[in-house]
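*Asks:* Quick one: sequence and predicted model below, then my questions.
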Amino acid sequence: MHRMPTLSLPMYDINHQATLGLTSALTTLLQQRGVPAEVSWPQDLLPHWRDDQLLLSQTCGYPLVELLPDVQLVGTFLSSAQGCDGQRYRSWLVVRSADENLTLSDFRGRRAVCNSNDSHSGFNSLRYVIAPLAQDGKFFSATRFSGSHRQSLAALRAGEADIAAIDCITWALLRRNFPQELAGLEIIGETPLCAALPLITSAKTGAATLEKLRSALSELTSEKRYQDLLAESLISGFNVSDRAFYDEVREWKDRAAALGVTAL
């Protein structure tokens, strides 16, 4: 049976009602352009991103350059979250309040937590900033993988780890919607800016459909009637970008490796 193309916005689904509103608006805008889509809520993201029937999803720059060579880039949302600048974002270096007067170098030999080893914001960016401080390829005494930025923050609060790199958009959305999850935590530093999360479509998506996708996203982010909805998700615009824009994600990996750091 022929499956309908799928659409999903899985990466910043913190205020679920806002995400529902965005996916609903997008499916309507696409239907108006003759492009049917079914909203999905994937639990396993890599197969979802690799699906030939993928019409639109959001991934991270690190999987894009390391694991998804065949997908097409649709563009990038711009964000009004503190820490973002144009099509770039950064991570905050987050610790417990008791450590708020320390700097990154003070965490040598302590415990890190990150969401996953295919995350730019939680893993690649943290590896990049500790690489100049590492000795024999090591800086932290241990690194645990939590499964999500929210679970990394919970591990910090529980004293199960000492430092994490947290996507600045996730931090801003939590501060707005679930401030209790940030209680007792402080930002002690930041990573440099890097290419923000890409919107992708399957390699099988035709050129005409790709143009309609970009048209729908442009209308979503420019029409006044959607502004309140966008504000809930801290989305301030949409730009078409190409894969070369994401080369800097791999450059961060390569620069860390040149300093002997390939893991955390």
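*Replies:* Happy to help now that I have it. Numbering: from 1, shown residues only.
*Asks:* only C-alpha atoms for contact and neighbour calcs from this point on.
*Replies:* Fine.
*Asks:* buried set for stretch 183-199?
*Replies:* 185-191, 193-199 (16 or more other C-alpha atoms under 10 Å).
*Asks:* let's bring in a second model and compare:
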Amino acid sequence: MRLISYLTPGYPAALFEALAELIGVDLGFVVDRSGPDPALDPFAAGTADLGWLCSTSFIELTTDRTPSVQQVGVAWVPDDPDAHGQPVYFSDLLVRPGTHAASLDDLAGLRIGCNDPASLSGYHALRIELDRRNHDPDSFAELVMTGGHHHSIDQLLAGEIDAAVIDSIVRTRRARQWPEVAELQIVERLGPWPTQPVVMRADASADEVARIRKQLLEANNHPEIMSLMAESALVGLAATPDDHCAGIRMAMERLSSRLDH
């Protein structure tokens, strides 16, 4: 079996390597997109069996088409008091210290760094919130695709962009390592949103899915993996219900419907 992670380098490669070894699968990385292009779907093509990807990509792979994936029922829990021990996270809207911005609404017309078009925390969450506040997501600000959360943070620190929308787990990890990142101002936290799901080919049997779920949850009993989790600003893996991504599906459908009209 082959696992593809779409979440590195935002999350450390070593963490996925340890998890892949635990469940006994081969591992590959896609580093320029938070989930597969639906037109180039490795799960439908049979070149990937498991994936760790953004929930927005899961929605894209299961909407208005024959679903190519199903949820395994596992996601991680961040080391974040605002998550309250649940598998949820946020889009942290960051600016440099001294920037006169008290909310997202104050960033109109500025350059906001985004991850990539498949990312929830680094793109879609921002557009969803702009629409909710009756702003036009396509004209409110200049959305600059940086190619990744770390790139967005680096460009913000360098003054190349005015703000950035960042996965809160990635931000927490970077802030613990770099004082200048810790000094960045969180204007708002958008969310909470479900943390990234593990998916498996749609044609995998219930027994196969249950086996992978059990193996992944056993990671919580492995000190070496839990150490990697802690370094990644995570506290462990949790079982998730079938509706883990339901809120994202509703938000995406609502945004699509409004923009189509």
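*Replies:* Sure thing, it's come through. Bear in mind the structure is a predicted one, so any value in this text is a computation, not a measurement.
*Asks:* And the TM-score between these chains?
*Replies:* Overlay of the two chains. TM-score (TM-score structural alignment, normalised by the length of the second structure): 0.80; 248 aligned residues with a C-alpha RMSD of 2.8 Å.
*Asks:* ok, back up a step: need the buried residues of stretch 183-199 of the first structure in JSON lines with secondary structure and distance to residue 6 of the first structure, can you?
*Replies:* Listed next are those as JSON lines, based on DSSP: H, G, I helix; E, B strand; the rest coil; distance: C-alpha to C-alpha, whole Å:
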{"residue": "185", "secondary structure": "strand", "distance to residue 6 of the first structure": "37"}
{"residue": "186", "secondary structure": "strand", "distance to residue 6 of the first structure": "38"}
{"residue": "187", "secondary structure": "strand", "distance to residue 6 of the first structure": "37"}
{"residue": "188", "secondary structure": "strand", "distance to residue 6 of the first structure": "40"}
{"residue": "189", "secondary structure": "strand", "distance to residue 6 of the first structure": "38"}
{"residue": "190", "secondary structure": "strand", "distance to residue 6 of the first structure": "35"}
{"residue": "191", "secondary structure": "coil", "distance to residue 6 of the first structure": "33"}
{"residue": "193", "secondary structure": "coil", "distance to residue 6 of the first structure": "31"}
{"residue": "194", "secondary structure": "strand", "distance to residue 6 of the first structure": "28"}
{"residue": "195", "secondary structure": "strand", "distance to residue 6 of the first structure": "25"}
{"residue": "196", "secondary structure": "coil", "distance to residue 6 of the first structure": "22"}
{"residue": "197", "secondary structure": "coil", "distance to residue 6 of the first structure": "19"}
{"residue": "198", "secondary structure": "strand", "distance to residue 6 of the first structure": "17"}
{"residue": "199", "secondary structure": "strand", "distance to residue 6 of the first structure": "13"}
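*Asks:* and of the residues you listed, the nearest to residue 205 of the first structure?
*Replies:* Comparing those against residue 205 of the first structure with C-alpha to C-alpha places residue 199 closest, at 13.3 Å.
*Asks:* And that closest one, how far from residue 106 of the first structure?
*Replies:* 37 Å (C-alpha to C-alpha, to the nearest Å).
*Asks:* And for residue 77 of the first structure?
*Replies:* From residue 77 of the first structure to residue 106 of the first structure the distance is 35 Å (C-alpha to C-alpha).
*Asks:* more crowded one of those two?
*Replies:* Higher neighbour count among residue 77 of the first structure and residue 106: residue 77, with 23 against 10, using other C-alpha atoms under 10 Å.
*Asks:* what about residue 224 of the second structure, is that helix, strand or coil?
*Replies:* Three-state assignment for residue 224 of the second structure (DSSP: H, G, I helix; E, B strand; the rest coil): helix.
*Asks:* Residue 7 of the second structure contacts residue 51, correct?
*Replies:* No - counting by C-alpha atoms under 8 Å, residue 7 of the second structure does not reach residue 51; the two are 9.7 Å apart.
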